[in-house]
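**Student:** following is a predicted model, sequence given first.
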Amino acid sequence: MKEKRPFFNLDDERGVLRISIIVTLFIAIAGIIFGLLSGSFSIIFDGIYSLVDAGMSFLALIVTNLINSHAMSQRLSRRLRERFTMGFWHFEPIVLGLNGILLMCVAIYAFINAVSSLLEGGRDLEFGWAILFSVIAVITCFTLATIEARANRKIKSDFLRLDIKASIMDGGITAALLFAFCIGYAVQGTQWQWISPYIDPGVLALVCLIIAPLPFSAVRQAFSDIMLITPASLMHHVDTVAQSFTEKYGFASYRAYCAKVGRSTQIELYFIVPAGEAARTIGQWDALRDEIGQALGEASSDRWLTIVFTGDLEWAE
């Protein structure tokens, strides 16, 4: 009987994502509530940013479950198996790209609102509520990022890597807000109180300028995977292995096709066998495939490897 893993298992990608979703939802709800109580659009933005992040983490959890279930031949509906016979890996870069784009769009929208508020003279805040939320959120965000980073040293998940970056970004946003709110609280009743209404939109505009470009690298990588752009390092490795086997067994030539799609590596190798080559049994061809597969690297459930031997070059083109 298969041992059931804990729901919040730190050794499993899905368990860590569940923790992230719960914590991020807590920050999101608290941010919206405290933002309304304090009158701070910066805190409301922080809550909405966290809400978007939680939604995307939930979507990432669904995709992770699908990928693992398919790769480990666990129970899937017949409809899913018939419609996704080549697995669910292609959903991973789609989700990662969508996540990064949404986070950048939220930051750009908030920046526009912050500039508009500055031009209108800013807004007054209840700094006590704002400072209380900021302290709670900063501690929570950086604690979550630390837990996820430690877990991902072993798991090595792109989903968790982006989620860690989002937690650090969220913590950085809130830390900047906390610093600004403390200044605003300190100048109350002094000759500098006139700057108080500008603190909230001013710091929000600055934070948005900093965080808006941060998900760009994840979006670029996601689109690279979606468009099946072959990583140079992967192509070099496959070419090296294929060339060595071509020379070792006297094949005429080979054709290699590679792509990285999310966590999966897809490799197709076609070896062109000379017309006068001695016949081999099916067992001998399969043994040769095993040898090539081992030379390419350790097999895993996230590698899609096809090795074909043919005497007709047209089958490889």
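**Tutor:** Received it, and whenever you're ready, just let me know what you need.
**Student:** please count neighbours and contacts with C-alpha atoms only from this point.
**Tutor:** OK.
**Student:** OK, contacts around T174?
**Tutor:** I43, D46, S134, A137, V138 (CA atoms under 8 Å, 6 or more residues apart in numbering).
**Student:** in helices only, show me the residues you listed.
**Tutor:** I43, D46, S134, A137, V138 (DSSP state H).
**Student:** between these, which sits nearest I62?
**Tutor:** D46 (24.6 Å; CA to CA).
**Student:** the stretch 151-300 of the chain: helices as residue ranges?
**Tutor:** Ranges of helices within the stretch 151-300 of the chain are 158-186, 196-211, 216-226, 232-249, 282-296, based on DSSP state H, counting those that start in this stretch.
**Student:** likewise the stretch 1-150 of the chain?
**Tutor:** Going by DSSP H, counting those that start in this stretch, the stretch 1-150 of the chain shows helices at 13-38, 41-71, 78-83, 91-119, 127-155.
**Student:** what's in contact with stretch 250-264?
**Tutor:** Against stretch 250-264 from outside (CA under 8 Å, 6+ apart): 89-93, 157-158, 222, 225-226, 228-231, 234-235, 238-239, 242-243, 245-246, 265-274, 302-304, 316-317.
**Student:** try it against this one:
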Amino acid sequence: MALWEALMWNEQGVLRISIAATMVIAALGIVFGILSGSFSIAFDGVYSLADAALTGLALWVSSLIVKSAQNDALSGRIRNRFTMGFWHLEPMVLMLNGCLLMAVSVYALINAIISVLNGGHELHFGVAIAYSATTVVLCTVVAVIAIRMNRRLKSDFISLDIKAWIMSGGIALALLIAFLVGLAVKQTPAAWIANYVDPLVLGLVCLVMIPLPIGTVWKALTEILLMAPVELKEHVDHVASRTVRSLGFLSYRAYVARVGRATQIELYFIVPEGLPPKTVEEWDALRDEIGAAIGDESANRWLTIAFTADAEWAE
């Protein structure tokens, strides 16, 4: 139990467990797909294999972000080499993940359409049903565990991984139902339908899966493009405006963005010329006050606050 808790207590542990389970499903999918003659099962295996590779990439990025925040010698060397951190890699990985999963689904959909037009193919339903039932159980268990852990961790990587598990479980459940129906009609006058079960269910599953990562891809794209989140910009504007009014400054410029788990904020206050001088400690105290008003102080907040009488420095 202690080992299990140690593995699952952080983002990297959850992702490692997910990769291991995904590799098991990928291997089962490819083997059972060949044995049963099912394109949809083989697709499920290939999809899982791609998902495992991308989850491994997410694990690597997550490890880099965590290491860069530590205080040991290795982390110090990493920070000296990558002074801006690794936050920017997170949305890139998420976007790559979503785009690749959609591309795999589109390719499978095209193959399903071709198979239907060619009259379908024969399928060994017993093997296919055994695989689908096993996969439904495994996907459900891993998804439930990841959902429970992410209530505390709140990781975008784990959130996307949960979606992938739900999608994989949905695929397996759809396959299971379709294979049961195909087996039921095989000895009836409608036996001709059995040849179409596999490509039809594959096509339907792909139609459902293709749009699912769109939200993740769009969110990642906004972060890559450094688009300012509306709520964050309004909050920073409120704090900055209140500071300008209370201290008699002329104006301010605010630049905000979210990149992965990081929040980046740059605030420039335009002060009147000839303002009575303050000590460095007094300016630092003012920065602390503004930073506390903005909130969310953590290793993932990148906050810069500057004061200048020359507006060009703030543009």
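**Tutor:** Happy to help now that I have it. Note that the structure is predicted; figures quoted are calculated from it, not measured.
**Student:** before we move on, back to that, buried only: go through the contacts of stretch 250-264 of the first structure for me.
**Tutor:** 89-93, 157-158, 222, 225-226, 230, 234, 238-239, 242, 245-246, 265-273, 302-304, 316 (16 or more other CA atoms under 10 Å).
**Student:** any idea what T135 of the second structure aligns with in the first structure?
**Tutor:** Aligned by TM-score structural alignment, T135 of the second structure pairs with A137 of the first structure.
**Student:** mind checking how far that match is from S167 of the first structure?
**Tutor:** Per CA to CA, to the nearest Å, A137 of the first structure is found 10 Å from S167 of the first structure.
**Student:** kindly report the same for F181 of the first structure.
**Tutor:** 21 Å.
**Student:** also A151 of the first structure?
**Tutor:** 14 Å.
**Student:** these two: which has the busier surroundings?
**Tutor:** S167 (25 against 19; other CA atoms under 10 Å).
**Student:** counterpart of that one over in the second structure?
**Tutor:** Checking with TM-score structural alignment, S167 of the first structure has W165 as its match.
**Student:** so its match sits right up against V142, yeah?
**Tutor:** Yes. With contact defined as CA atoms under 8 Å, W165 of the second structure reaches V142; the gap is 7.4 Å.
**Student:** check contacts around the residue nearest to A166 of the first structure when sequence neighbours are not counted.
**Tutor:** Spatial nearest neighbour of A166 of the first structure, chain neighbours left out: D53 (7.3 Å); criterion: CA to CA, 6 or more residues apart in numbering. By CA under 8 Å, 6+ apart, the residues touching D53 of the first structure are T24, N99, L103, D163, A166.
**Student:** which residue in the second structure aligns with D53 of the first structure?
**Tutor:** D53 of the first structure maps onto D51 in the second structure, by TM-score structural alignment.
**Student:** of all residues in the first structure, which one is nearest the centre?
**Tutor:** F159 (3.3 Å; CA atoms, centre = their mean).
**Student:** I figured it hits F58, correct?
**Tutor:** No. Using CA under 8 Å, F159 of the first structure is not in contact with F58; the gap is 10.8 Å.
**Student:** overlap of the contact sets of the two?
**Tutor:** Joint contacts of F159 of the first structure and F58 (CA under 8 Å, 6+ apart) do not exist.
**Student:** the alignment partner in the first structure of A240 of the second structure - nearest residue in space that isn't next to it in sequence?
**Tutor:** Structural alignment (TM-score structural alignment) places A240 of the second structure against A242 in the first structure. Nearest residue to A242 of the first structure in three dimensions, chain neighbours excluded: Y254, at 7.0 Å (CA to CA, 6+ apart).
**Student:** tell me, how many residues neighbour that neighbour?
**Tutor:** Neighbour number of Y254 of the first structure under other CA under 10 Å is 21.
**Student:** quick one: residues contacting the residue nearest to W129 of the first structure when sequence neighbours are not counted.
**Tutor:** Residue nearest to W129 of the first structure in three dimensions, not counting chain neighbours: S38, with 5.5 Å by CA to CA, 6+ apart. Contact partners of S38 of the first structure, counting by CA under 8 Å, 6+ apart, are L125, E126, F127, G128, W129, A130.
**Student:** same thing but at 7 Å, please
**Tutor:** L125, E126, F127, W129, A130 (CA atoms under 7 Å, 6 or more residues apart in numbering).
**Student:** about what we covered before: what do we get in the second structure for the residue nearest to A242 of the first structure?
**Tutor:** Going residue by residue (TM-score structural alignment), Y254 of the first structure aligns to Y252.
**Student:** now that match: how far from T55 of the second structure?
**Tutor:** In terms of CA to CA, Y252 of the second structure sits 42 Å off from T55 of the second structure.
**Student:** do the same with V181 of the second structure
**Tutor:** Counting by CA to CA, the gap from V181 of the second structure to T55 of the second structure is 34 Å.
**Student:** of the two, which one has the most company?
**Tutor:** Neighbour count, other CA under 10 Å: between V181 of the second structure and T55, T55 has more, with 25 against 15.
**Student:** right, and that one touches I17 too?
**Tutor:** No. If you go by CA atoms under 7 Å, T55 of the second structure and I17 don't touch, sitting 10.4 Å apart.
**Student:** can I get the contacts of S38 of the first structure in a markdown table including distance to G172 of the first structure and neighbour count?
**Tutor:** Listed next are those as a markdown table, based on distance: CA to CA, whole Å; neighbours: other CA atoms under 10 Å:
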| residue | distance to G172 of the first structure | neighbour count |
| --- | --- | --- |
| L125 | 21 | 22 |
| E126 | 21 | 17 |
| F127 | 19 | 24 |
| W129 | 19 | 18 |
| A130 | 15 | 25 |
